[in-house]
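**Student:** the following comprises the amino acid sequence and a computationally predicted model.
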Amino acid sequence: MNVESKTVSVVIAAYNGSSFIHELLNSVINQSFRPIEIIVADDRSTDQTVEIVKSIAAVSSVPLEIKVNDANLGFRDNFLNAALLAKGDFIAFCDQDDIWDLKKLERVAAFCQKPNISMIVHAASSLDQSTGKLVKFTQGIRSTGVKPPLSYDPWLTFFGFSIVFRRELLHLADIQGRFRDFIVPNEKIAHDRWIVFLGQVVGETAELNLPLVTYRQHATNLFGDGRRSHKARGHDPIRELDDYISATADMIEVIRDLPDETEVTFPLFDRGKAIHFFQRALHQLRQRKQVYVSRSRPRGVWAVIRNIRGGVYRSVHQDAIRWRSIARDLKYCATRS
């Protein structure tokens, strides 16, 4: 199996992106390793996005299809529904306002021939539009290499623009039936969190410590680059834990229901090991909740001590102590009477 035997489709979810999409498409079309197709799913834009994409498609050296949704889907479903149309062996999510390094797909393709790779992720450069400042955004990637299944925190995600994944991941479970997002609980889990969850369960992840996309920071970003807190003032920590508990329990059910053929497509998938991994994470969340439902400061502190002794604050993927979680739980206890 060689690099040339693997193909890549690029999927772009667009909505009122006329200010940036021309530059983005040029950086995708001119890749040194050409994608076999570019699919732009427009979510009922009210600006000139569709017209700009059509004008570029008319002269593009890469097949470029634009699909205008019948109704506004939101970026989560827009990305995933568009990805179902892709024909490539691998699919690259692409945001409408980014700029790709011209060798992004060439760098990624070096890992596509490895049979156990389920997804490839990379670092980025974060560009603040207001200041022009460019900062490397590592996403925690320290070096280029391959990680085995279940190497990440159960709730970790990589930003969608940095993910290239095997198309088969889309067909492991019904995307319309996916569980609630633990970050935005009133929505189904986001496209990137869904793919990272499935990808790390069934196969290896290739990490590239290279900034292969310039990620713009501007006023209309839906999410930042991870360096800023998005917690609302006065957020409810018990409700937040409940959201994580609910999502994690649902993750376990998704793993239980993965089809038997998963082991054939992804030989490294170990259903029992994966279920145990997420069950440990669920147990930790439920034990941490006991701190927050304690009726007094002493009871809360004692719950923290029990959790420390019971290994609740040790991450399930690295067995490292979560000092921030301990500090957060103790801080909450300090507010109790």
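**Tutor:** Thanks, I have it. For clarity, every value in this text was computed on a predicted model and none was experimentally measured.
**Student:** drop to CA atoms for contacts and neighbour counts, all remaining ones
**Tutor:** Fine.
**Student:** how distant is the longest strand along the chain from the center of its chain?
**Tutor:** Longest strand of the chain, by residue count under DSSP state E: strand 204-217. On the basis of C-alpha atoms, centre = their mean, to the nearest Å, strand 204-217 sits 12 Å off its chain's mean C-alpha point.
**Student:** from the rest of the structure, what touches it?
**Tutor:** Strand 204-217 has contacts (C-alpha atoms under 8 Å, 6 or more residues apart in numbering) with 97-101, 103-104, 111, 116-129, 136-138, 141-149, 161-162, 199, 224-225, 268.
**Student:** the same query, at a cut-off of 6 Å, please.
**Tutor:** 98-101, 104, 116-129, 141, 143-149 (C-alpha atoms under 6 Å, 6 or more residues apart in numbering).
**Student:** one more: stretch 126-146?
**Tutor:** Here stretch 126-146 has contacts from 123-125, 205-209, 214-218, using C-alpha under 6 Å, 6+ apart.
**Student:** in three-state terms, label Val10 for me.
**Tutor:** Under DSSP: H, G, I helix; E, B strand; the rest coil, Val10 falls in the strand class.
**Student:** so who does it touch?
**Tutor:** Val10 sits in contact with 38, 91-92, where contact means C-alpha under 6 Å, 6+ apart.
**Student:** can you flag which of these belong to strands?
**Tutor:** Counted as lying in strands by DSSP E, out of these, are 38, 91-92.
**Student:** want to throw these into JSON lines with neighbour count?
**Tutor:** Putting the ones in strands among the contacts of Val10 into JSON lines (neighbours: other C-alpha atoms under 10 Å) gives the following:
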{"residue": "Ile38", "neighbour count": "25"}
{"residue": "Ile91", "neighbour count": "27"}
{"residue": "Ala92", "neighbour count": "28"}
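**Student:** save the residues you listed as TSV, and put in distance to Leu84 too.
**Tutor:** Formatted as TSV, these follow (distance: C-alpha to C-alpha, whole Å):
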residue	distance to Leu84
Ile38	13
Ile91	10
Ala92	12
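**Student:** for those, which one is nearest Pro259?
**Tutor:** Proximity of those to Pro259 (C-alpha to C-alpha) peaks at Ile91, which lies at 21.4 Å.
**Student:** point me to the residue sitting closest to the centre of this protein.
**Tutor:** Asp192 (2.9 Å; C-alpha atoms, centre = their mean).
**Student:** now that residue: closest residue in space, sequence neighbours ignored.
**Tutor:** Gly160 (4.8 Å; C-alpha to C-alpha, 6 or more residues apart in numbering).
**Student:** adding another structure so you can compare the two:
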Amino acid sequence: MATYNGAQYIKEQLQSFVEQTRRPDELIITDDGSSDDTETIVRNFAKTAPFEVEFHRNEKNLGYCGNFNAALMKTTGDLVFLSDQDDVWFPKKIEHILSVAERYPEALLLMNDAMLTNSELEEVELTKIGQIRSAGMPLDKFVMGCCCAVRRELLELCLPIPAGFKAHDNWLVWFANGMGAKLVDDIVLQYYRRHETNQSQFIANRTTKVTRTRVFLHSVESLFRKDASQQSKDGIAQLKIFADGVQAVMDNSPGRYHQKLAELQAQTIQKISTEKARAEIRQKWFIPRVAASLRYFLRGGYRNTSGLTAVLRDIVG
């Protein structure tokens, strides 16, 4: 668990660990310099917890991804569950995921569904996977760290997460997806609390039903955001860091993973090439931009993008 000013909600999540039918062997918490009562709450909890609790306070603020990376680097278990500070697990979460892991030893990362709630933990009758499917998105878009359990084998392959990468769950899930080693169990095993300080603003995390139409309209609205150009640059930078990471993992991994990693590397490089080409199109004047977008479309350049929305994005500039 990575914490930062989590005093408002963390007690409920800690208690849900105690109420597990199969309790954790250890709980590793890294705190990113909280100024509230988070540390006091955790240390008081540790005094009576029926399992080992380690609390580590970072010497300097590492940010969201860096904080989770620090926590993951301190774990020792064969199967590591990631936890946010403001959710609540159902009692059979660990027991169920362990049984799935035993049945599918080839799965290096396992994910469960989560019930969306408001800040008061009141159900809104929607789940994360349900929202993704309603939006017409593939399960590749299911990248949610608090629903992940990760085998030691994957952690040893891809940790540490390099500085500059923004999301620990993207790092882990992108590797698992690319290696064909992600397993999604659509059993709901926890609450996912949505409130004003949540880090993720992904549309499928909304507490109102998401439809294909809403996703399209949201995508069109995003075309006109002032920071759209910077977001594109940031996206390319993240892909470059990931591509370098895949190469580093491939250089140090067992031979049985090389083919999948090479394919993942090639796919990532292709994504970078596509995004760079689209960025160049958006820099042109309007008429040449329209023409360039259409040429790129006819050459199949938008094949692995969001399709019409991507074309419109580039035409808008």
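**Tutor:** Thanks, I have it. The shown structure was predicted, so the numbers you read here are calculated from the model rather than taken from an experiment.
**Student:** about what we covered before: can you confirm the residue nearest to the centre of the first structure is in a helix?
**Tutor:** Yes - per three-state DSSP, Asp192 of the first structure lies within a helix segment.
**Student:** counterpart of it over in the second structure?
**Tutor:** Correspondence of Asp192 of the first structure to the second structure, assessed by TM-score structural alignment: Asp169.
**Student:** please report how far that match lies from Leu155 of the second structure.
**Tutor:** 12 Å (C-alpha to C-alpha, to the nearest Å).
**Student:** now swap in Asn112 of the second structure and tell me
**Tutor:** 19 Å.
**Student:** quick one, which of those two is more surrounded?
**Tutor:** Between Asn112 of the second structure and Leu155, counted using other C-alpha atoms under 10 Å, Asn112 has the larger neighbour count: 23 against 20.
**Student:** please identify the helix or strand for that one.
**Tutor:** strand 109-117 (DSSP states H and E).
**Student:** going along the chain, name the helices of the stretch 201-317 of the second structure.
**Tutor:** 212-223, 228-252, 258-282, 286-298, 308-316 (DSSP state H, counting those that start in this stretch).
**Student:** from the chain's centre, how far out does the last one sit?
**Tutor:** Read that as helix 308-316 of the second structure. 26 Å.
**Student:** between that helix and helix 212-223, how many degrees?
**Tutor:** Helix 308-316 of the second structure and helix 212-223 are oriented at 20 degrees to each other (axes from the mean of the first three to the mean of the last three C-alpha atoms, to 10 degrees).
**Student:** just give the nearest non-adjacent residue to Ile275 of the first structure, would you?
**Tutor:** Ile275 of the first structure sits nearest to Ile252 (C-alpha to C-alpha, 6+ apart), 5.8 Å away.
**Student:** quick check: the residue of the second structure sitting at the aligned position of Gln217 of the first structure vs Val143 of the second structure, distance?
**Tutor:** In the second structure, Gln217 of the first structure lines up with Arg194, judged by TM-score structural alignment. Going from Arg194 of the second structure to Val143 of the second structure by C-alpha to C-alpha gives 16 Å.
**Student:** do Ser200 of the second structure as well
**Tutor:** Ser200 of the second structure is 10 Å from Val143 of the second structure, by C-alpha to C-alpha.
**Student:** with Met250 of the second structure instead?
**Tutor:** 22 Å.
**Student:** likewise Phe216 of the second structure?
**Tutor:** Using C-alpha to C-alpha, we find Phe216 of the second structure at a distance of 20 Å from Val143 of the second structure.
**Student:** these two: who's more crowded?
**Tutor:** Between Phe216 of the second structure and Val143, Val143 has the larger neighbour count (other C-alpha under 10 Å), namely 20 against 15.
**Student:** residues touching that one, list them.
**Tutor:** Contacts of Val143 of the second structure (C-alpha under 6 Å, 6+ apart): none.
**Student:** residue in the first structure matching it?
**Tutor:** Aligned counterpart of Val143 of the second structure in the first structure: Phe158 (TM-score structural alignment).
**Student:** all strands for the stretch 51-200 of the first structure, in order.
**Tutor:** 64-68, 90-95, 99-100, 117-128, 134-137, 145-147, 163-166 (DSSP state E, counting those that start in this stretch).
**Student:** which part of the second structure matches the fourth one?
**Tutor:** Read that as strand 117-128 of the first structure. Strand 117-128 of the first structure maps onto residues 107-118 of the second structure, going by TM-score structural alignment.
**Student:** buried sites along the matching stretch?
**Tutor:** Residues 107-118 are the ones in stretch 107-118 of the second structure that count as buried (16 or more other C-alpha atoms under 10 Å).
**Student:** rebuild the residues you listed as TSV, extending it with distance to Phe224 of the second structure.
**Tutor:** Formatted as TSV, these follow (distance: C-alpha to C-alpha, whole Å):
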residue	distance to Phe224 of the second structure
Ala107	40
Leu108	39
Leu109	36
Leu110	37
Met111	34
Asn112	35
Asp113	33
Ala114	32
Met115	32
Leu116	29
Thr117	30
Asn118	29
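**Student:** quick one on the thing from earlier: what is the burial count for the residue nearest to Asp192 of the first structure?
**Tutor:** The number of residues near Gly160 of the first structure, taken as other C-alpha under 10 Å, comes to 19.
**Student:** verify the stated contact: it with His191.
**Tutor:** No - judged on C-alpha atoms under 6 Å, Gly160 of the first structure makes no contact with His191 at a distance of 7.3 Å.
**Student:** how close does Ala262 of the second structure sit to Phe175 of the second structure?
**Tutor:** 12 Å.
**Student:** sorry, that was for Asp140 of the second structure
**Tutor:** Relative to Phe175 of the second structure, and taking C-alpha to C-alpha, Asp140 of the second structure is found at 11 Å.
**Student:** understood, closing this out.
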